[in-house]
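K.L.:
Sharing a model that was predicted from the sequence below.
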Amino acid sequence: MAEPARADEPLLKTPLHAEHVALGARMVPFAGYDMPVQYPTGILTEHNWTREHAGLFDVSHMGQAALAGPDHETTARALEALVPADILNLKPGQQRYSQLLSEEGGILDDLMVTRPAGEEEKGYLYLVVNASMKEADYAHMSARLPQGVSLVRGDDRALLALQGPSAEGVLQRLGSAAASLSFMMSGWFDVAGLRCHVSRSGYTGEDGFEISVKAEDAAALWRRLLADPEVKPIGLGARDSLRLEAGLCLYGHDIDATTSPVEAGLLWSIQKRRREEGGFPGAARIQREIRDGAARVRVGLKPEGRTPAREGTLITTPDGREVGIVTSGGFGPTVNGPVAMGYVSRDVSAVGTDLHLMVRGKPVPAKVAAMPFAPHRYKR
């Protein structure tokens, strides 16, 4: 999970940095930030705690921003010129996953888009983008927005993710009405006496919430949430194993500017109107791949035995033909075995297909597997 920091750039710190250090977290460079990879109990314990109770993640390194325009239609159409999702028909309070696309149909970043519910927020769209891409994303969007629509950075806000089957109960015990949200809906709520923007979403496959709060209030909220015995802090290591078991893409690994949403298995995130009308970057390629199929596709992989296949592992057929590469892989604690995902030629992408993963020069038998590896437990 760790990414090398550039030697000439000091690492940034989230508003919760001192909290992580005080809890004994092992800190590593990630996307230009000094982030907790694990706490003293370790990644396996943190992973299992999130699946069974509630894990609290600091995701304040992510980019929070808003598009501001005169009305919803104007702002939605401005964003639809950059992403393939149907933004126009978002209901107030509804959130949607999408991708910023290049003119060639490659994924420049993936993001969450929310139409806020408040009357005073008409014409606004809230965005959450990846930490490693936020400066590039902001520049890309700002350069392409029409007159009257502007990008407003949310650098003064922190973001916490409360994930797991106990998350709803934790918010109920704090008396927060956010506990009543349904999946991919959002709004402004009181959480522990603090005004927060909360969405019922996350990156673990579990039910949970993402809570945006003023940076100056982040530590107070963090401590209040951790005061509940069902909640423990979780680092980047378990965040990665949880999202891998959930079959969720990590930008820069499973998706990047060379992959299209169709190749990546993200066609579900492009609604019918947009598939038919186009009008987004790379639409011709994506419509062609929808019609004819992509040459390669992202698949789940289950290696035999206990040896994990890491990112970069070559995928071959049993007779040695190279057909793809692993983009994410590791041990799945919930699955109790190794899991991976990667891209393979379409002709070997069917679930159950026998393949080999070349781990340290030796072929490890594997099968194409359905994703997610651990069932999603969203509250719909």
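P.N.:
Looks like it came in fine.

K.L.:
contacts, neighbours, all on C-alpha from now
P.N.:
Noted.

K.L.:
Which neighbouring elements make contact with the helix or strand hosting T74?
P.N.:
Assessed by DSSP states H and E, T74 sits inside helix 72-80. Counting contacts by 3 or more CA pairs under 8 Å, 6 or more residues apart in numbering; DSSP states H and E, helix 72-80 packs against strand 124-129.

K.L.:
Can you list the buried residues in the next helix or strand along the chain from the strand it packs on?
P.N.:
Going down the chain from strand 124-129, the next helix or strand is helix 134-142, by DSSP H and E. Going by neighbour count (16 or more other CA atoms under 10 Å), the buried part of helix 134-142 is 134, 137-138, 141.

K.L.:
After helix 134-142, which helix or strand is next?
P.N.:
Counting by DSSP H and E, the element after helix 134-142 in chain order, helix or strand, is strand 150-153.

K.L.:
for the next helix or strand after that next one, packing partners?
P.N.:
With elements assigned by DSSP H and E, the helix or strand that comes after strand 150-153 is strand 157-163. If contacts are counted by 3+ CA pairs under 8 Å, 6+ apart, strand 157-163 sits against strand 54-58, strand 208-214, helix 218-226.

K.L.:
Use this one as the comparison:
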Amino acid sequence: MVWFGATGFRFGFRLSTSYWRGLKDSGTGRSLTYGCEGKKFSSHSGREAQKRTPLYEFHQSLGGKMVTFAGWSMPVQYKEGHIESHLHTRTHCSLFDVSHMLQTKVLGRDRVKFLESLVVGDIAELKENQGTLTLFTNEKGGIIDDLIVTNTSQGHLYVVSNAGCAEKDSALMQDKLKKFKASGHDVDLEVMDHSLLALQGPSMAQVLQAGVSDDLKKLTFMMSAVMTVFGVPDCRVTRCGYTGEDGVEILVPTEYAVQLSEILLQSPEVKVAGLAARDSLRLEAGLCLYGNDIDESTTPVEGNLVWTLGKRRRAAMDFPGASIIIPQVKEKIGRKRVGLVSSGPPVRQHTPILNPEGSVIGEVTSGCPSPCLKKNIAMGYVKAEYSKTGTPVLVEVRKKTLEAVISKMPFVPTHYYTGK
């Protein structure tokens, strides 16, 4: 059992299901496997060829514990540890390297029509430099990936999607591109090689405002602007993030990524944070992790993501899987994504959820001890009749049943900046 201190609160993690440690021998030496909300990270064994972001040496110089995630070598935590990074993000400001995300430009006169043939959102209604979270869906209504699309004032759509889905997302877009071009449409794709930094936390605006001439009070949630940031030109700053806090993602020319990171860290408000903190922060904020909480076997309605369906798109039913997804909006569905709060040992991915009589009614998809709430939180899917907030349920942890309750999400209030 490994213990981490967090303002007097202690977390216990068993080695086989922990955030961090699960040692196993490999043929060429030892490799270290990390599980975070059910997501597995592996340390490097020497033979593995890992992709590296431009900040790889920078992370190492700061004591980053590098692990494998989606084929990339990424920091899972730093010297101060995961809990400290998590709490610092909630109270001050943290810097995350998210350069592993797939970034794509969609260009051409028919770029909106092209993207709307793949996603559920109303891209045509986006204002200049406004973004939205949307979903790639398949013909069965399943979620291929979640992504953010920004309608830039530079004549292209800027798309950011998950690193773990990069290969299939690229294949999906390239296949559709061939069909569009063959039918005479004007559209092109360009994979970007810029770096992407996320600056997240309540003091973000204070830190960033010192290095930009633009008034950040005018940059509201999901809006972006191209600006010079601490002397680095041509950065796209988007007010968004994956922590539930006020924050930005900064698209920065790769040659300036380390320079800008070093400048940001000069502020006493800013510390670096890794994958583990990013994951526990997003769970407290009730945000989905693709591959855990949503995938091709879940529809937007089951995943409580109906709000991603554009009003015009619902009426037109012109996106992949619409014939399955739209009827679910008004009809009763078999299962629904919910939040859970429990006591005792923390619940993890694949933990069975039971009704009070002991029958299985669902399964946990993500779970961890909440550093802020000092109680166990999770999300998962249950039969729809058990999805009402306040419903008592049971969870089965190590063959023992523990009391839990269906909870509203987010578990911790979000602080997105809307200008109000």
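P.N.:
All right, it came through fine. It should be emphasised that the depicted structure is a prediction, and the values quoted were computed from it without experimental measurement.

K.L.:
returning to what we had before: determine which stretch of the helices and strands packed on strand 157-163 of the first structure is the most buried.
P.N.:
Ranked by mean neighbour count, those are led by strand 54-58 with a mean of 27 (mean count of other CA atoms under 10 Å).

K.L.:
circling back: as TSV, the helices and strands packed on strand 157-163 of the first structure with distance to W188 of the first structure would be great.
P.N.:
Converted to TSV, those look like this (distance: least, CA to CA, whole Å):
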stretch	distance to W188 of the first structure
strand 54-58	19
strand 208-214	9
helix 218-226	15
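
K.L.:
Between those, which one is closest to E103 of the first structure.
P.N.:
strand 208-214 (31.2 Å; CA to CA).

K.L.:
With the second structure overlaid, report how far that closest one is off on average.
P.N.:
In the superposition against the second structure, strand 208-214 of the first structure averages 0.5 Å from its aligned positions (mean CA distance after the TM-score superposition for the first structure).

K.L.:
Output the residue interval of the second structure matched by that strand.
P.N.:
The counterpart of strand 208-214 of the first structure in the second structure, counting by TM-score structural alignment, spans residues 247-253.

K.L.:
got a list of contacts for the matching stretch?
P.N.:
By CA atoms under 8 Å, 6 or more residues apart in numbering, the residues outside stretch 247-253 of the second structure that reach it are 194-202, 204-205, 232, 234-241, 416.

K.L.:
I377 of the second structure touches G344, doesn't it?
P.N.:
No: counting by CA atoms under 8 Å, I377 of the second structure does not reach G344; the two are 11.1 Å apart.

K.L.:
In terms of neighbours, single out the busier of the two.
P.N.:
The residue with more neighbours, out of I377 of the second structure and G344 and counting by other CA atoms under 10 Å, is I377; that gives 28 against 13.

K.L.:
on that earlier part again, now do the helix holding T74 of the first structure against helix 134-142, angle only.
P.N.:
Per axes from the mean of the first three to the mean of the last three CA atoms, to 10 degrees, the angle that helix 72-80 of the first structure makes with helix 134-142 is 120 degrees.

K.L.:
Can you name the next helix or strand after helix 72-80 of the first structure?
P.N.:
Sequence order places strand 95-101 as the next helix or strand after helix 72-80 of the first structure, per DSSP H and E.

K.L.:
helices and strands around that following strand, which ones?
P.N.:
Helices and strands touching strand 95-101 of the first structure, as assessed by 3+ CA pairs under 8 Å, 6+ apart, comprise strand 107-114.

K.L.:
Remind me what the strand it packs on packs against, helices and strands.
P.N.:
Packed next to strand 107-114 of the first structure, using 3+ CA pairs under 8 Å, 6+ apart, are strand 95-101, strand 124-129.

K.L.:
I'd assumed P261 of the first structure was in a strand, is it?
P.N.:
No: counting by DSSP: H, G, I helix; E, B strand; the rest coil, P261 of the first structure falls outside a strand, being coil.

K.L.:
circling back to that earlier point, got CSV for the helices and strands packed on strand 107-114 of the first structure, with distance to V335 of the first structure and mean neighbour count too?
P.N.:
Shown next, in CSV, are those (distance: least, CA to CA, whole Å; neighbours: other CA atoms under 10 Å):
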stretch, distance to V335 of the first structure, mean neighbour count
strand 95-101, 26, 23
strand 124-129, 29, 22
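
K.L.:
I'd like those strands laid out as TSV, including distance to H47 of the first structure.
P.N.:
Putting those into TSV (distance: least, CA to CA, whole Å) gives the following:
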stretch	distance to H47 of the first structure
strand 95-101	24
strand 124-129	24
